[in-house]
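# Everything below, folded, please.
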Amino acid sequence: MTATTGPADSAERPQPLTIAQLAELAGVSTATVSKVVNGKSTVAPETRMLVEDLIRRHGYRRQKKRASAAPLIDLVFHELEGEYPMEIIKGVERVAQEHRLAVVLSELQGRHVPGRGWIEDVLSRRPAGVIAVFSGPTQTQRAQLATRDIPLVLVDPTGDPGHQVPSVGAGNWSGGLSATRHLLDLGHRRIAIITGPAHALSGRARLDGYRAALDAAGVPIHPDLIVEGDFNIDDGLEHARRLLALPDPPTAIFASNDAQAVGVYQAAGEAGLRIPQDLSVVGFDDLPMARWLIPSLTTIRQPLAEMAAAATTMLISLAQGEPLPRKRLELSTDLIVRKSTVPPRR
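A predicted model of the protein is given here:
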């Protein structure tokens, strides 16, 4: 006798469920489930959460072949300011053009998590894939992308992307180590750091590299020389002012990105200090502006364009149904010594 499986046993099914099966489990219409799957906003929040939870637990199986993806890559930034986004765009465009794909830009106005309007727009466009830079969709949004077979790759993820989401980053810890070690080798001992925001994985890794370098050199870590920033010029200026006003100010500052370093230059000028004679400065990123600052900025080169190109190549492979050799790719960073660092004055 062959056993039959009814709706009540759907939770035991090893295979993903169809819209009809999800609707039966949720006690709603197939039209409602379809709206959730397609990111429509005209569904009650409680119903949406119920359906999305079922999709996460059971998976979703399309009964019809997926419509062809549009020849687009959705590229989303937390903000489009400064040279950092331009370096990423260059890398994405280089690979996208080779595959005759257009690039659509989205900005989250400083947020690191997209809102509902963003996911609805992406699902309606049906792109070949999504690249999220220093930001990332929520678990629910990731599930919505997955149900539409839209691959996702993260660049410079703000947090731990986990094992499921492919990502590309840089050697932030080794970069922080190299920057601090360079200053130590010059003879500096009062070395301050302006970090990135606490939620940013890259900022925490650069701080850990800074701490490791000081610890290896036997130099005490002074809490008053560690200040948390937000990767922009204004916080570099504000924190450098405070650091330089200390009774025993630092002889060197490691800014966790080049934008913060620009703020440090401004604060030094206000305090009547010369760079590098009175204050050495190291940045992070090696954006084009680093070469044009006066004096030119010693910094850690983060290969942003190469990171973006690698992420785009990964995305295209996923869109073509090809497996990735590895989900996490980390590119190396390099110390670029210019004119903003010298031994401290005795």
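
# Every contact and neighbour count from this point should use C-alpha atoms.
Fine.

# For Gln266, list the residues it contacts.
The contact partners of Gln266, by Cα atoms under 8 Å, 6 or more residues apart in numbering, come to Leu237.

# Distance check, it against Val282.
14 Å (Cα to Cα, to the nearest Å).

# which other helices and strands contact the helix or strand hosting Ser202?
Assigned by DSSP states H and E, Ser202 falls within helix 201-216. Packing partners of helix 201-216 (3 or more Cα pairs under 8 Å, 6 or more residues apart in numbering; DSSP states H and E): helix 172-185, strand 191-195.

# of these, which approaches Ser135 most closely?
Checking the helices and strands packed on helix 201-216 against Ser135 by Cα to Cα gives helix 172-185 as the closest, at 16.9 Å.

# circling back: so which bits of the helix holding Ser202 are buried?
Across helix 201-216, burial judged by 16 or more other Cα atoms under 10 Å covers 201-214.

# all strands of this protein, in order?
Assigned strands in the chain, in chain order: 70-77, 102-107, 127-133, 152-155, 167-170, 191-195, 226-228, 252-255, 280-285, 298-301, 328-331, 334-336 (criterion: DSSP state E).

# Name the residues that touch stretch 180-200?
With contact meaning Cα under 8 Å, 6+ apart, stretch 180-200 is reached by 157-159, 202-204, 206-207, 209-210, 213-214, 217, 219, 225-231, 236, 239, 243, 249-256, 260, 341-344.

# rewinding a little: please render the buried residues of helix 201-216 as CSV that adds distance to Ala67 to the earlier fields.
Shown next, in CSV, are those (distance: Cα to Cα, whole Å):
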residue, distance to Ala67
Leu201, 36
Ser202, 37
Gly203, 40
Arg204, 42
Ala205, 41
Arg206, 43
Leu207, 46
Asp208, 46
Gly209, 47
Tyr210, 50
Arg211, 51
Ala212, 51
Ala213, 53
Leu214, 56
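
# hang on, the earlier thing: got the strands of the chain as a markdown table, with distance to Ala146 and mean neighbour count columns?
Converted to a markdown table, the strands of the chain look like this (distance: least, Cα to Cα, whole Å; neighbours: other Cα atoms under 10 Å):
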| stretch | distance to Ala146 | mean neighbour count |
| --- | --- | --- |
| strand 70-77 | 15 | 20 |
| strand 102-107 | 19 | 16 |
| strand 127-133 | 10 | 24 |
| strand 152-155 | 8 | 26 |
| strand 167-170 | 16 | 24 |
| strand 191-195 | 34 | 26 |
| strand 226-228 | 36 | 19 |
| strand 252-255 | 38 | 29 |
| strand 280-285 | 32 | 28 |
| strand 298-301 | 34 | 26 |
| strand 328-331 | 19 | 16 |
| strand 334-336 | 36 | 19 |
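
# one more to line up against the first:
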Amino acid sequence: MAAPTQQRRSTTLAMVAESAGVSVATVSRVLNGRADVGAATRERVERLLRQHEYRGRKRAPVRRSPATARLELLLPDPLTAYSIEILNGVRDIGVPVVAGVFPDASIPPGLWARDLVAAGREAVIAVVADLTDEYYQALVRAELPLVAADPGTVPRPEVASVGATNFAGGMAAAHHLLGLGHRRIAYVGGPPRAAHNQARLHGLRAALEAAGCPPPPSYVKPGTFTHEHGLVAGSALLTLPEPPTAIFAASDESASGVIEAARGLGRRVPEDLSVVGFDDTQVARFSSPPMTTIRQPLREMGRVAARTALRLAADESPDSFHIELATELVVRRSTAPLRG
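Okay, the predicted model is just below:
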């Protein structure tokens, strides 16, 4: 896919100010994220900045010491086995990186982006969560490329992204459980609006509908990708009048909660309940029993995101602006044929 159209460099603050009917100083305050600009004026100026494709003056190359970080990696808080796998992939590239959480809403976007430039960052990688439009525009003005890794929403066309084949992963989980004889199959999901959660659910549902056993609404439990949600949702599912015989969870963390819920209710895994996770982190490998899961290549996702970010920082076009890495079923001991 071709790189996005390069923004014009001839636009000046004076041109934007004239179009907006304000002073150059007002435009500068908007760019710097100052609070002393009216909301209507700020919106008008930001719209014109985007229309004029203003990027400001090209910043001079940063003189680096070997220890200077080149990439800013934004991770969801708190850190989990999932995000640590992506972090390790970014580190595999061999360039210095600083890992942190998403900026606090109280920090002006322009100030945040300028601080990243001053610290020598060349690009930003955002994992799962998505930056607001204000923070994205601040990165554009600061000439810091953004790469979305496993984005929670469909990224805008001009933002490079790296994800996984979530729909295919959901189908693989369903086919595995159907092949073991299960027909009452439930889903313990993540946030309802998250694109990757919806893709996993739709993949599962497509396979189950094709097999003639679509899950009833009571079998679908959205929430978060956490152990705590798996515990609560698993308990609710297993105490239904007609409980499922198998549960597909949208993450290894939530699958571990389902297994704990089953154990607390006297259900054995996999003899009484089969459980499939998603991610293939250490949580799946160290689970008791070891967990059948859909592997998404998180470490490779981190490596691809880092390579893409560095290419964009060098004004080079990546091989593809939107990449999906293949998922695969990993069978361990948390699933078994339906009994009786």
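
# TM value for the aligned chains?
Here the TM-score for the pair of chains, by TM-score structural alignment, normalised by the length of structure 2, is 0.90; 324 aligned residues with a Cα RMSD of 1.9 Å.

# looking at the helices and strands packed on helix 201-216 of structure 1, which is buried most?
Comparing these by mean neighbour count (mean count of other Cα atoms under 10 Å), strand 191-195 ranks first with a mean of 26.

# ok, average deviation of that strand from structure 2?
Mean deviation of strand 191-195 of structure 1 from its aligned counterpart in structure 2 after superposition (mean Cα distance after the TM-score superposition for structure 1): 0.8 Å.

# against structure 2, where does that strand fall?
Under TM-score structural alignment, strand 191-195 of structure 1 corresponds to residues 185-189 of structure 2.

# repeat for stretch 308-324 of structure 1
So stretch 308-324 of structure 1 sits over residues 302-318 in structure 2, by TM-score structural alignment.

# next one: stretch 146-159 of structure 1
Aligned by TM-score structural alignment, stretch 146-159 of structure 1 falls on residues 140-153 of structure 2.

# What separation do you get for the nearest residue to Pro103 of structure 2 once chain neighbours are set aside and Leu144 of structure 2?
Among residues not flanking Pro103 of structure 2 along the chain, Trp112 sits closest, at 7.6 Å (Cα to Cα, 6 or more residues apart in numbering). As defined by Cα to Cα, Trp112 of structure 2 lies at a distance of 12 Å from Leu144 of structure 2.

# Equivalent analysis for Ser218 of structure 2, please.
Applying Cα to Cα, the value for Ser218 of structure 2 to Leu144 of structure 2 is 45 Å.

# One more: Ser334 of structure 2?
Going from Ser334 of structure 2 to Leu144 of structure 2 by Cα to Cα gives 44 Å.

# same deal with Pro216 of structure 2?
46 Å.

# So if I had to pick from the two, which one is more boxed in?
For the pair Pro216 of structure 2 and Leu144, the greater number of neighbours falls to Leu144 (23 against 10), based on other Cα atoms under 10 Å.

# who touches the closest residue in space to the more buried one that isn't next to it in sequence in this structure?
In this structure, Leu144 of structure 2 finds its nearest non-sequential neighbour in Ala123, 4.9 Å apart by Cα to Cα, 6+ apart. Neighbour list for Ala123 of structure 2: Arg70, Leu71, Glu72, Leu144, Pro145, Leu146, Val147, Ala309, Leu310, Leu312, Ala313 [criterion: Cα under 8 Å, 6+ apart].

# Of those, which is the nearest to Val22 of structure 2?
Looking at these and their distance to Val22 of structure 2, the nearest is Leu144, at 27.0 Å (Cα to Cα).

# contacting residues for the residue opposite Thr341 of structure 1 in structure 2 once aligned?
In structure 2, Thr341 of structure 1 lines up with Thr335, judged by TM-score structural alignment. Counting by Cα under 8 Å, 6+ apart, Thr335 of structure 2 makes contact with Leu177, Val269, Pro270, Leu273, Ser274, Val275, Val276, Met291, Thr292.

# how close does Ala81 of structure 2 sit to His52 of structure 2?
From Ala81 of structure 2 to His52 of structure 2 the distance is 43 Å (Cα to Cα).

# cool, Gly94 of structure 2 as well?
Look at Gly94 of structure 2 and His52 of structure 2: by Cα to Cα, they are 37 Å apart.

# got it, and Val98 of structure 2?
To His52 of structure 2, Val98 of structure 2 is 32 Å away according to Cα to Cα.

# Quickly note the distance from the match of Thr341 of structure 1 to Ala246 of structure 2.
Going from Thr335 of structure 2 to Ala246 of structure 2 by Cα to Cα gives 8 Å.

# now Gly163 of structure 2
Distance, Gly163 of structure 2 to Ala246 of structure 2, by Cα to Cα: 27 Å.

# Kindly report the same for Asp252 of structure 2.
Distance of Asp252 of structure 2 to Ala246 of structure 2, given as Cα to Cα: 15 Å.

# ok, and the closest non-adjacent residue to Val117 of structure 2?
Spatially, and ignoring its direct neighbours in sequence, Val117 of structure 2 is nearest to Ala142 (7.2 Å; Cα to Cα, 6+ apart).

# what sits against that neighbour?
By Cα under 8 Å, 6+ apart, the contact set of Ala142 of structure 2 is Arg55, Gly56, Ala113, Arg114, Val117.

# Alignment lookup: the third one to structure 1.
Structural alignment places Ala113 of structure 2 opposite Val122 in structure 1 (criterion: TM-score structural alignment).

# Ends of stretch 16-30 of structure 1, what's the gap?
Using Cα to Cα, the end-to-end distance of stretch 16-30 of structure 1 comes to 16 Å.

# Stretch 242-249 of structure 2 too?
End-to-end distance of stretch 242-249 of structure 2 (Cα to Cα): 19 Å.

# No more questions from me, cheers.
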